[in-house]
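Sharing a model that was predicted from the sequence below.
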Amino acid sequence: MKKFIYSTTVLVTMLISCEPQQMETGKIGPAPINAAITTNATDPHNPIFTAHADNGYIFHWDMGNGQTIAPGANTATSYYPFVGTYTVGVTIYGEGAQEVLAETSYKVTKNDPEIAKKPVWKELTGGGTGRTWVYNTNPATGKPDYCYQTTGDLVNYKDNWMPSASWGQCDRITPDINGEMTFDLNDGVNYTYHHVAGDAGVKGTFILDTEKMTLTVKDPFILDHNAACTNAAAAATGVYQIKKLTDDELVLWQMQTHPTSTPGSGVGWGWSFKRKP
């Protein structure tokens, strides 16, 4: 009898082991909900944002000023030195990559006075109150024409500048030879173009990247941007490399045709300005 029971037990075990196996299906937890951002603006130029969400664990921040923090904690801070309204957003992730977005608007009503004291900003804007730049040339004759063309490899950048009129492509006196351009930080980031000194001017703005040493002019353009003679796509960006900047001199550069493997290939344009006396 014992032998029979044992054999039956083995048979049942074998039959069970031959039955099709069913995998347990994993279940995704609840998605993050009730997302919100609170703001601590004790320091108006360095606010602290805190994100809240039920079932949220990972936070990807867009600070609204060009900075992203991803991944980050549920709190984040950034620097807002200039007047403006910024949209700060955070994407909050939960289980199974489920996500929810929260946004808040942050308004800065006054520039941080410290920004005007920082290198590059101080020289370009005259300490924030405004600095006006004119051509580094003789305005009576327009010569030399300080819009320059040289090879794009920049190897001989300092020694290989040629007045544009000397190589024939733009044989004319610069049309705004008596013009001016002013950069200031008076309740904003302001740029003003004057075709002739004393006219009403055209107001725009600018972006200064002190790490990459680039200046982006937004509406309208720098003095003699040469739309007819330069690469239209390059000119349209409004982005210039700052090759030299002191309290008295500003040199801007823009690549027009990128160099190839051939030495001396490529074309770049440069502009030389001086502080208005």
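Great, that's in hand. Quantities reported herein were computed from a predicted structural model and do not represent experimental measurements.

going forward, measure contacts and count neighbours with C-alpha atoms only.
Will do.

For Lys203, give me its contacts.
By Cα atoms under 8 Å, 6 or more residues apart in numbering, the residues touching Lys203 are Asn190, Tyr191, Thr192, Tyr193, Asp219, Pro220.

can we see that at 6 Å?
Contacts for Lys203 (Cα atoms under 6 Å, 6 or more residues apart in numbering) come out as Tyr191, Thr192.

any idea how far it lies from Thr125?
Lys203 sits at a distance of 15 Å from Thr125 (criterion: Cα to Cα, to the nearest Å).

can you count the residues close to the nearest residue to Phe49 once chain neighbours are set aside?
In space, Phe49 comes closest to Thr39 once its chain neighbours are excluded; the distance is 4.7 Å by Cα to Cα, 6 or more residues apart in numbering. With neighbours defined by other Cα atoms under 10 Å, the count for Thr39 comes to 16.

got it, and Gly268?
So Gly268, with other Cα under 10 Å, has 23 neighbours.

longest single helix anywhere in the protein?
Counting residues, the longest helix found in the chain (DSSP state H) is helix 2-18.

put this beside the first:
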Amino acid sequence: MKNNGLIILRSFIATLFLVSLGCEPIEDRDYLENTTDVAGVQLVATQSTAGGNKIELNMASPGVTGYWDYNLGRAYSDKVEFVYPIPGTATFTFTGTLGAEFFTKTIDVQIDQLDSALDQDWYDLVSDNTSEGKTWVFNGGPSPDGGRWWYMSPPNDPGAWATAWWNAAGDCCPPADAAGSMKFDLDGGANFTYYSGPDATPQSGNFVLDVANQTLKINNANILGAEEPRGNPDGLYTIISLTEDEMVLYVANNGGGTGWTWIFRPE
């Protein structure tokens, strides 16, 4: 009996020991470590010609991952090549991880000549004289004229841009700036200038033309006819058409809960 009791006691102690081992936390000893520091991240810019606007950006440091913001868009890779439309000093940004922490680093590129042709959309928007620019006005009005140039459209459907649920400007109610204008140019930057009327004080901003995704974003200013709730507070518009003689923009869901269409022509 004594031997049996001793065996049971030893088994109980062994069980407690195993349970206690199972309850101890398992430490994760795989710590992230930086492969370099920010100063060690090598950003390289190569131009196809001296001062030219065809540029290749390369993040040349091994063990670093991230993406390029080259102002016209983002490239989720270490290397990107593009034709830049704006002369002057351009700043490009690489955002990435060193391993244990995130970082951003920039590189400046001096562009003295637009010797590589731009996508046609740029010339259609700002003219062949990119520094002089181009002025756009509504393709109608400024009084109600029965035409379609600023109207309510079905929401969330760029394909339905031509459908007018309510032909606001053509029937009765043009925007307050129906006689205004807006200018796009590339004189040292992607410049946007808004005039609410022929004698109005200009309002300056800038723009981003995304050719690949066919969007136009206006920053720090308004396009014509952006009065609430018609426009987009974020300044982002879908390009339906952009030619030398016409620009059609659409917003999918404005503050009024509908779509809206703008039709412009060169001044």
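Structure's in. What do you need? Because the structure is predicted, anything quoted here is derived from the model rather than measured.

quick revisit: shouldn't the residue nearest to Phe49 of structure 1 be in contact with His52?
No: the criterion here is Cα atoms under 6 Å, and Thr39 of structure 1 misses it with His52 at 11.4 Å.

compared with structure 1, how much does the helix or strand containing Ser204 of structure 2 deviate?
Assigned by DSSP states H and E, Ser204 of structure 2 falls within strand 203-210. By mean Cα distance after the TM-score superposition for structure 1, the fitted strand 203-210 of structure 2 averages 0.9 Å away from its aligned residues in structure 1.

next SSE after that strand?
Strand 203-210 of structure 2 is succeeded, C-terminally, by strand 215-219 (DSSP H and E).

Can you check what angle separates the strand holding Ser204 of structure 2 from strand 215-219?
150 degrees (axes from the mean of the first three to the mean of the last three Cα atoms, to 10 degrees).

what helix or strand does Tyr123 of structure 2 sit in?
Assigned by DSSP H and E, Tyr123 of structure 2 falls in helix 120-126.

If you could redo that for Val100 of structure 1, that was the one I meant.
strand 99-108.

Map Ile263 of structure 2 onto structure 1.
Taking TM-score structural alignment as the criterion, the aligned counterpart of Ile263 of structure 2 in structure 1 is Ser272.

which residue packs closest to its match, ignoring adjacent ones?
Val251 (4.6 Å).

And Thr89 of structure 2, by the same measure?
Nearest to Thr89 of structure 2 is Gln110, by Cα to Cα, 6+ apart, at 4.4 Å.

Could you report the distance from Tyr194 of structure 2 to Pro202 of structure 2?
Distance of Tyr194 of structure 2 to Pro202 of structure 2, given as Cα to Cα: 6 Å.

Neighbour count: those two, which is higher?
Tyr194 (22 against 17).

Sticking with the more buried one, tell me its helix or strand.
strand 191-195.

which element is Ala76 of structure 1 on?
strand 75-77.

from the chain's centre, how far out does that strand sit?
20 Å (Cα atoms, centre = their mean, to the nearest Å).

Buried ones in that strand, by neighbour count?
Using 16 or more other Cα atoms under 10 Å as the test for burial, strand 75-77 of structure 1 gives Ala76, Thr77.

what's in contact with it?
Taking Cα under 6 Å, 6+ apart as the rule, strand 75-77 of structure 1 contacts Pro47, Ile48, Phe49, Thr50.

got it, and stretch 144-154 of structure 2?
The contact list for stretch 144-154 of structure 2 (Cα under 6 Å, 6+ apart) reads 139, 161, 163-172, 259-263.

List only those of those flagged as buried.
Judged by 16+ other Cα under 10 Å, buried ones among these: 139, 161, 163-164, 166-170, 259-263.

With distance to Leu18 of structure 2 and secondary structure added, can I get these in a markdown table?
Shown next, in a markdown table, are these (distance: Cα to Cα, whole Å; DSSP: H, G, I helix; E, B strand; the rest coil):
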| residue | distance to Leu18 of structure 2 | secondary structure |
| --- | --- | --- |
| Asn139 | 83 | coil |
| Trp161 | 71 | coil |
| Thr163 | 74 | coil |
| Ala164 | 76 | coil |
| Trp166 | 77 | strand |
| Asn167 | 79 | coil |
| Ala168 | 79 | helix |
| Ala169 | 81 | helix |
| Gly170 | 84 | helix |
| Gly259 | 67 | strand |
| Trp260 | 70 | strand |
| Thr261 | 72 | strand |
| Trp262 | 74 | strand |
| Ile263 | 77 | strand |
